[in-house]
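# Got a predicted model here, sequence first, then my questions.
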Amino acid sequence: MLNVRIDGLDAVMKRFTLAGIKAQGTADKVTETYTRKMANEAAALAPVDSGDMRANIVASPHRLAPATWEFGGTLPYTRRQEYEHATHKGFIRKSVWDNREGYREAMRREVTDV
């Protein structure tokens, strides 16, 4: 019979768990911040008739899971405007594209600090 004992393993695993929880919380905050920023920018770029679509986009960010957020319009014509409007098409995609590098850098900076 062979017995193997590793002293300190519980402490190491606890640190990994705490660091993981902290990193997940930080990632969730960064993702929420950038999702709301993208939604605001998309709303500012959206075509305006009554203003309902802009308000709907700004109000749309919601959390799906830790560090997973979503935004977009829930009105039936938002998708059509995003892909077919003559002068303002791509307003949601443009806001995501314009913020992708800033989001990546913020995420790297925050999670590596943990």
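Yep, that arrived.

# From now on I want contacts and neighbour counts done on CA atoms only, so please keep to that.
Will do.

# Find the residue closest to Phe71 in space, skipping its chain neighbours.
Pro61 (4.2 Å; Cα to Cα, 6 or more residues apart in numbering).

# Next SSE downstream of the strand or helix carrying Ile57?
Element membership for Ile57, per DSSP states H and E: helix 52-58. Following helix 52-58 in sequence order, the next helix or strand is strand 62-65 (DSSP H and E).

# Now do that following strand: everything it contacts.
Glu32, Trp69, Glu70, Phe71 (Cα atoms under 8 Å, 6 or more residues apart in numbering).

# Next up, a structure to set beside the first:
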Amino acid sequence: MKFKVTSSDDNKLIKALGRSAADELRREIDITVEEHTRSMADGASDNAPVLTGALRDSIPRSVDKVEDMVWLFGSEMPYAQRQEYEHRSHSAYFRRAIWAGETPLKKALIATVDRSVGR
């Protein structure tokens, strides 16, 4: 089970800022998305049900860059999805971490763009 955290690329931005500035902005956004993806993974790990600790420990290690501004996290444990969606506890440990991280990520992205374009 994997969750994707991404920020989309806008060709209008490249035209408005120029290639060099747009590339720098893309790097800054990628760093911001990575930081917040790792934070969401840590939150999911903190919220995960613990019997042996294997599920909890698998989540932070799972953060992986797919491409610029696209990061994944999740767990390869065979029961991760069942614990998230089907277990009687309805723990929603991944979803709660994503919901909690969504607004801070949006605010951080806005701040990153504002800094980069000199607002």
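Right, received. Where do you want to start? Nothing here was measured: the structure is a model prediction, and the numbers come from that model.

# And the residue nearest the centre of the first structure?
Thr31 (3.3 Å; Cα atoms, centre = their mean).

# what's the single longest helix in the first structure?
helix 9-45 (DSSP state H).

# can you count the residues close to the counterpart of the residue nearest to Phe71 of the first structure in the second structure?
The pairwise alignment with the second structure assigns Pro61 of the first structure to Val63, based on TM-score structural alignment. For Val63 of the second structure, the neighbour count with other Cα atoms under 10 Å is 22.

# still on that earlier bit, in helices only, show me the contacts of strand 62-65 of the first structure.
Using DSSP H, the contacts of strand 62-65 of the first structure in helices are Glu32.

# Report the two of the contacts of strand 62-65 of the first structure separated the most.
Maximum pairwise distance among the contacts of strand 62-65 of the first structure (Cα to Cα): 10.1 Å, between Glu32 and Phe71.

# Map Thr103 of the second structure across to the first structure for me.
Using TM-score structural alignment, Thr103 of the second structure lines up with Glu101 in the first structure.

# That match falls within a helix, correct?
Yes - the assignment for Glu101 of the first structure (DSSP: H, G, I helix; E, B strand; the rest coil) places it in a helix.

# follow-up on the earlier one: show me which parts of the longest helix of the first structure are buried, residue by residue.
23-24, 26-32, 34-45 (16 or more other Cα atoms under 10 Å).

# ok, Ala67 of the first structure - contacts?
Contacts of Ala67 of the first structure by Cα under 8 Å, 6+ apart are Gln24, Gly25, Ala27, Asp28, Lys29, Thr31, Glu32.

# nearest spatial neighbour of it, skipping sequence neighbours?
Spatial nearest neighbour of Ala67 of the first structure, excluding adjacent residues (Cα to Cα, 6+ apart): Asp28 at 3.8 Å.

# Quick one: map that neighbour onto the second structure.
In the second structure, Asp28 of the first structure lands on Asp30 (TM-score structural alignment).

# wait, isn't that match in contact with Thr37?
No - using Cα atoms under 8 Å, Asp30 of the second structure is not in contact with Thr37, being 10.3 Å away.

# circling back: mark which of the contacts of strand 62-65 of the first structure are buried, thanks.
Of the contacts of strand 62-65 of the first structure, these count as buried by 16+ other Cα under 10 Å: Glu32, Trp69, Phe71.
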